[in-house]
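Q: Quick one, what's the 3D model for this:
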Amino acid sequence: MTPIRKRILIIEDEWLIGEYLADHLIDAGYEVAGPLPSVAQALSFLAENAVDAALLDIRLGDEKSFPIAKVLFAADVPFVFLSGYVETDLPNDLRDAPLLSKPIQLAKLDEMLGTLWN
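A: Alright, predicted model coming up:
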């Protein structure tokens, strides 16, 4: 029996970074949704689709991805923030969320993804 692939949503407004992450995740055996570049697109997608985890760039143009994180948290879907921000830049209710600094080191991303479902 083939194991079920985890579906990861990428929220990233920089196309090149989004595609880089998507290519890496596909090569690692994940199913990828996105990348989506805005809060509105992500929330619309999540209203109609299930994912197993998400990677969230914090700054998306003029907005921040915190509303997406709160929807994911409420649905018990793990996520990782990707950003140049630090934990103290996050709202109090999201400070315990995993955070990887940009530029993303793929080995650290793989390690973090490996811990999301344990």
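Q: all contacts plus neighbour counts: C-alpha atoms, from now on.
A: Noted.
Q: Just list what the longest helix along the chain packs against, helices and strands only.
A: Using DSSP state H, we find that the single longest helix of the chain is helix 15-27. Packing partners of helix 15-27 (3 or more Cα pairs under 8 Å, 6 or more residues apart in numbering; DSSP states H and E): strand 7-11, strand 31-36.
Q: highest average neighbour count across these?
A: Stretch with highest mean neighbour count among the helices and strands packed on helix 15-27: strand 7-11 (a mean of 24; mean count of other Cα atoms under 10 Å).
Q: Tell me what angle that strand forms with strand 31-36.
A: Per axes from the mean of the first three to the mean of the last three Cα atoms, to 10 degrees, the angle that strand 7-11 makes with strand 31-36 is 10 degrees.
Q: the inter-axis angle of strand 7-11 versus helix 15-27?
A: On the basis of the same axes, to 10 degrees, strand 7-11 is oriented at 170 degrees to helix 15-27.
Q: and for comparison, fold this next one:
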Amino acid sequence: MLKVIIVENDAMIADYLEDVLNDAGYQVCGIAPDVDSAITMGRACKPDLGIIDLRLSDGRLGTEVAAALCPGTSFGALYSTGNPDHPALHDAPGVGCLAKPYTPEALVAALRLVRGRMMGEATPASLPNGFRLLH
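A: Model (predicted):
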């Protein structure tokens, strides 16, 4: 079972994501609302994937979380944001970005795609609605 960390400052969205991920067969290893707690949690639980909101409760960006957790690991970062064209995403570590609002189906499909890319699989011709690859 793949482990996922949720980095989201809105508790209602985080709870919703946890339900969607549990229903899809993922293990949620934690929910963090800010950069420092997300990095601490991520280093402790060593997730395979992360759903990372771009703007966090401490005013910092989720790209800091991915930068801390990605190097030297097979961690796949999926950003979740209402501003998918934010300049911080242009050179951000991670695989992709999913624009808010999104459906549970798009989220699960995007996570599968992120995991596939981390495993060296080719990108499918059809991408989930609201999803785009980084870089």
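Q: just to revisit the earlier point, mind checking which of the helices and strands packed on helix 15-27 of structure 1 is nearest residue 44 of structure 1?
A: Evaluated with Cα to Cα, the helices and strands packed on helix 15-27 of structure 1 place strand 31-36 nearest to residue 44 of structure 1, the distance being 10.4 Å.
Q: Where does that closest one end up in structure 2?
A: Mapped onto structure 2 using TM-score structural alignment, strand 31-36 of structure 1 covers residues 27-32.
Q: Just give me how far the matching stretch sits from the chain centre.
A: Stretch 27-32 of structure 2 has its C-alpha centroid displaced from the chain centroid by 11 Å (Cα atoms, centre = their mean, to the nearest Å).
Q: how big is the offset of the longest helix of structure 1 relative to structure 2?
A: On superposition with structure 2, the mean distance recorded for helix 15-27 of structure 1 (mean Cα distance after the TM-score superposition for structure 1) is 0.3 Å.
Q: residues in contact with that helix?
A: With Cα atoms under 8 Å, 6 or more residues apart in numbering as the test, helix 15-27 of structure 1 has contacts from 10-12, 31-32, 34-35, 37, 106.
Q: Tell me which stretches of structure 2 form strands.
A: 3-7, 27-32, 49-53, 76-81, 96-99, 131-133 (DSSP state E).
Q: so what secondary structure elements neighbour the shortest one?
A: Same thing as strand 131-133 of structure 2. Going by 3+ Cα pairs under 8 Å, 6+ apart, strand 131-133 of structure 2 lies up against strand 96-99.
Q: Now the strand it packs on on structure 1. Mean distance?
A: When structure 1 is overlaid, strand 96-99 of structure 2 sits 0.6 Å from its aligned residues on average, using mean Cα distance after the TM-score superposition for structure 1.
Q: so which of the helices and strands packed on helix 15-27 of structure 1 gets nearest residue 75 of structure 1?
A: Shortest distance between residue 75 of structure 1 and these, using Cα to Cα, is found for strand 7-11: 14.1 Å.
Q: mean shift of the match of strand 31-36 of structure 1 relative to structure 1?
A: Stretch 27-32 of structure 2 sits 1.2 Å off on average (mean Cα distance after the TM-score superposition for structure 1).
Q: For the equivalent of residue 79 of structure 1 over in structure 2, grab the count of nearby residues.
A: Structural alignment places residue 79 of structure 1 opposite residue 77 in structure 2 (criterion: TM-score structural alignment). Number of residues near residue 77 of structure 2 (other Cα atoms under 10 Å) recorded here: 30.
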